[in-house]
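Asker: Could you look at this predicted model? Sequence included:
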Amino acid sequence: MPLLDVKIRAALWVLGAALAFSLLYASGKLTGGLVPAIQIVFIRYVSGFATVGGIAVVRRIPPRSILNTGRRHLHFVRALCGVGGGACSIYGATHMPLADASALALLQGVFVMALAVLLLRERVSMMQVLAAALCLAGAVVIVRGNAPEAAAGFSFPIGIAPLAVIAGAFLTACEVILIKVLSRHESMLSMLLHVNGFAALLLVLPMLMLWQPAPAWELAALCLLGPMAIAGQMCNVQAYRLADAAWLAPFGYSALVFAALIGWIGFGDLPTLATLLGAALIVAGGLLLIRR
């Protein structure tokens, strides 16, 4: 198969993953904000665990080969980061324009670089520092654009929703570092089964206390989030098997376009000048990081 055809297939896989994660990200807003973010995350991980278990059964993979691991503590910490990151991200995206939230979520790349330097002793170049500075400048522009106004006319420097999205990006970056460590020794199916299982168990007690009733059709729709998240991850795996990260990075930023379209069609949100400028800075910095 010609190299260009392979690259186009890889790009299509990335676009599929970006669409899946954009819908996952917008789930809180799509439910009208009536279902708590933590409840959405719980349903996502329970349905994700059922999906991975079903894949293992269909492939006739013995449970022992998936569950036999000496790094269960790392899977557990990864689940903690995933639960926190997912809840923060969905909460933030529910209470601010989706395009803004998706742009702030791209700070994950900066946090991954910083954690890789601190924890994995990876070296960083001056160009990577400049790229991180561009991303942070873009985040500041978007955050200032979302700063709430006090009743007395004073402007607060930052709102809760942008802070939640930034916290979600940091926790997701922690999860990425753990995935990097675990992927050297664990199969993808083992990693998916452990993270979904541990996350669901972590949320059982909070759900018993915080569960909010919702229409049956809405709960059924939320149960699609687990399979959607698994499909998104598998799309990314397929893409990066076919092409390099540097080629695929620009297509990954299509999540911004999908988020803007969902926000516009579903909620009438139009990107502001601050959003466009901030997103441009973050994307420019992110592309520099990928190229380095």
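Answerer: Alright, I've got the coordinates.
Asker: from here on, contacts and neighbour counts on C-alpha atoms
Answerer: Noted.
Asker: three-state assignment of Cys34?
Answerer: Actually, residue 34 is Leu. It isn't Cys. At Leu34 the chain is in coil, as set by DSSP: H, G, I helix; E, B strand; the rest coil.
Asker: what comes into contact with the helix or strand where Val195 lies?
Answerer: Per DSSP states H and E, Val195 falls inside helix 188-210. In this structure, residues lying in contact with helix 188-210 by Cα atoms under 8 Å, 6 or more residues apart in numbering are 39, 42, 45-46, 48-49, 52-53, 56, 66-67, 72, 75-76, 78-80, 82-83, 182-183.
Asker: what distance separates it from the centre of its chain?
Answerer: On the basis of Cα atoms, centre = their mean, to the nearest Å, helix 188-210 sits 17 Å off its chain's mean C-alpha point.
Asker: just to revisit the earlier point, which of the contacts of helix 188-210 fall within helices?
Answerer: Residues of these located in helices (DSSP state H): 39, 42, 45-46, 48-49, 52-53, 56, 66-67, 72, 75-76, 78-80, 82-83, 182.
Asker: Apply the buried test to those residues and list what passes.
Answerer: 39, 42, 45-46, 48-49, 52-53, 56, 66, 75-76, 78-80, 82-83, 182 (16 or more other Cα atoms under 10 Å).
Asker: Okay, one more to line up with it:
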Amino acid sequence: MSPFRGIALKLCAVFLFTIMASLIKATSDLVPPGEAVFFRSFFAMPIIIGWLFLRGDLKTGLRVKRPMGHFWRGVIGVSAMGFGFASLGLLPLPEVTAIGYAAPMFTVLFAAVLLGERLRAFRLSAVGLGLVGVIVVMWPRLSLDQLDDVAMLGVACVLISAVLRALAQIHIRKLVATEETSAIVFFFSLTATSLSLLTIPFGWAWPGWFGFGLLAASGFVGGVAQIFLTSAYKHAEAALLAPFDYASILFAILFGYVFFAEVPTAMVLIGSGIVMAAGGLIIWRERQLGLKRGKARPGMTPQG
């Protein structure tokens, strides 16, 4: 384990994912979300296949035990990606990023309902605090004197994407019991590429060569980001790396200002801070519980 390398890889992944989102946002007026999903998935495939080949995991990545599990993970993940990409064309990048922080909160709730994980009062309180932060970010959009149909549609798209991303995480937790990580990564890209083609009847468009380049770049960047993210967890524990997800708001503010002239509002900054505090509390509590479980294990009987 090399914690500093893991942190560096995680920050690189978050940075690249924010670049990918910026590229998608830049082309939101040129192509519909379904077409953007295709480019993001298709052009990530060579990167992922090359990575699996170099690791010697290509055969493993092509071998699955639960093909329908991968299919449904793909359906959920592609839908989440589509709604997320749609929101980028409707809202400022920092706002999309901040509202998207609801996904980990939904994951905690779904884990309790669908996986039977114990939902302790501390964690439930932190989830509630996180959702309050998300509401703070959205509040200006909910004010009666500032109602904007386009913005409200954007908020709805981000929230739907967050719910679907949380469901995808629950599905992945089930898949990892029988499937290799390389298989999950490879077949998601394959499924996403295939399913996105079903949106052709809803109107695809030629984005021009410059737009084509941006969309292709989103795929390459997204593929590299996925590799960095996967590699990070080989060098450091998930509990250590989790807080660095929140670096995305800093990158989103930077890119939003530089490339789209978007200045985050005070409500976005305050709400983001609340969500980050809530996420930090959950991570800290889970780490404490993990340390206690680790200390208890040596004294356990074989039955636990």
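Answerer: Arrived safely. Quick caveat: nothing in here was measured; it's all calculated off a predicted structure.
Asker: on that earlier part again, mind reading off the mean deviation between the helix holding Val195 of structure 1 and structure 2?
Answerer: Mean deviation of helix 188-210 of structure 1 relative to structure 2 after superposition (mean Cα distance after the TM-score superposition for structure 1): 1.9 Å.
Asker: how far apart are the helix or strand just after that helix and its match in structure 2?
Answerer: As assigned by DSSP H and E, the chain's next helix or strand after helix 188-210 of structure 1 is helix 216-222. On superposition with structure 2, the average gap between helix 216-222 of structure 1 and its aligned counterparts reaches 2.0 Å (mean Cα distance after the TM-score superposition for structure 1).
Asker: do stretch 18-25 of structure 1 as well
Answerer: Counting by mean Cα distance after the TM-score superposition for structure 1, stretch 18-25 of structure 1 comes out at 1.3 Å.
Asker: May I see the buried residues of stretch 251-265 of structure 2?
Answerer: Within stretch 251-265 of structure 2, the residues that count as buried by 16+ other Cα under 10 Å are Phe251, Ala252, Ile253, Leu254, Phe255, Gly256, Tyr257, Glu262, Val263, Pro264.
Asker: Please dump those residues into CSV; it should also carry secondary structure and distance to Val163 of structure 2 for every row.
Answerer: Putting the buried residues of stretch 251-265 of structure 2 into CSV (DSSP: H, G, I helix; E, B strand; the rest coil; distance: Cα to Cα, whole Å) gives the following:
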residue, secondary structure, distance to Val163 of structure 2
Phe251, helix, 23
Ala252, helix, 21
Ile253, helix, 23
Leu254, helix, 26
Phe255, helix, 25
Gly256, helix, 24
Tyr257, helix, 28
Glu262, coil, 26
Val263, coil, 27
Pro264, coil, 24
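Asker: Could you dump those into TSV with distance to Val134 of structure 2 added?
Answerer: Listed next are these as TSV, based on distance: Cα to Cα, whole Å:
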residue	distance to Val134 of structure 2
Phe251	18
Ala252	16
Ile253	17
Leu254	20
Phe255	21
Gly256	19
Tyr257	21
Glu262	19
Val263	18
Pro264	14
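Asker: Between these, which sits nearest Leu159 of structure 2?
Answerer: Ala252 (17.8 Å; Cα to Cα).
Asker: Tell me how far that closest one lies from Ser22 of structure 2.
Answerer: Distance, Ala252 of structure 2 to Ser22 of structure 2, by Cα to Cα, to the nearest Å: 8 Å.
Asker: Between these two, which contacts overlap?
Answerer: Common neighbours of Ala252 of structure 2 and Ser22 (criterion: Cα under 8 Å, 6+ apart): Leu93.
Asker: Residue range in structure 2 corresponding to stretch 99-106 of structure 1, please.
Answerer: Mapped onto structure 2 using TM-score structural alignment, stretch 99-106 of structure 1 spans residues 94-101.
Asker: Can you tell me what sits against that stretch?
Answerer: Taking Cα under 8 Å, 6+ apart as the rule, stretch 94-101 of structure 2 contacts 87-88, 134, 137-138, 155, 158-159, 161-162, 248-249, 252-253, 256, 264, 268, 271-272, 275.
Asker: Now intersect these with the helices, please.
Answerer: Using DSSP H, the contacts of stretch 94-101 of structure 2 in helices are 87-88, 134, 137-138, 155, 158-159, 161-162, 248-249, 252-253, 256, 268, 271-272, 275.
Asker: show me what contacts Arg72 of structure 1?
Answerer: Listed by Cα under 8 Å, 6+ apart, the contact partners of Arg72 of structure 1 are His194.
Asker: hmm, back to that, just the buried ones from the ones in helices among the contacts of stretch 94-101 of structure 2, in ChimeraX syntax?
Answerer: Burial among these is assessed by 16+ other Cα under 10 Å; the matching ChimeraX selection reads:
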select :87,88,134,137,138,155,158,159,161,162,248,249,252,253,256,268,271,272,275
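Asker: check contacts around Leu119 of structure 2.
Answerer: For Leu119 of structure 2, the contacting residues are Val108, Leu109, Ala112, by Cα under 8 Å, 6+ apart.
Asker: In contact with the first one, which residues?
Answerer: Residues near Val108 of structure 2 by Cα under 8 Å, 6+ apart: Leu119, Val127.
Asker: What distance do you get for it to Ile7 of structure 2?
Answerer: Val108 of structure 2 is 23 Å from Ile7 of structure 2, by Cα to Cα.
Asker: what's the answer for Val263 of structure 2, then?
Answerer: Val263 of structure 2 is 28 Å from Ile7 of structure 2, by Cα to Cα.
Asker: Arg5 of structure 2: neighbour count?
Answerer: 16 (other Cα atoms under 10 Å).
Asker: so what corresponds to Leu192 of structure 1 in structure 2?
Answerer: In structure 2, Leu192 of structure 1 lands on Val185 (TM-score structural alignment).
Asker: One more: Ile8 of structure 1?
Answerer: Residue correspondence to structure 2 (TM-score structural alignment): Ile8 of structure 1 is matched to Phe4.
Asker: Same check on Asn68 of structure 1?
Answerer: Aligned partner of Asn68 of structure 1 by TM-score structural alignment: Arg63.
Asker: surely Gly279 of structure 2 meets Ala126?
Answerer: Yes: taking contacts as Cα atoms under 8 Å, Gly279 of structure 2 lies within contact range of Ala126: 7.1 Å.
Asker: ok, these two, which is more surrounded?
Answerer: Using other Cα under 10 Å as the criterion, Gly279 of structure 2 and Ala126 rank with Gly279 on top: 25 against 22.
Asker: That one pairs with which position in structure 1?
Answerer: Checking TM-score structural alignment: Gly279 of structure 2 goes with Gly286.
Asker: who's in contact with that match?
Answerer: Gly286 of structure 1 is in contact with Leu106, Gly109, Val110, Ala131, Ala132, Cys135, counting by Cα under 8 Å, 6+ apart.
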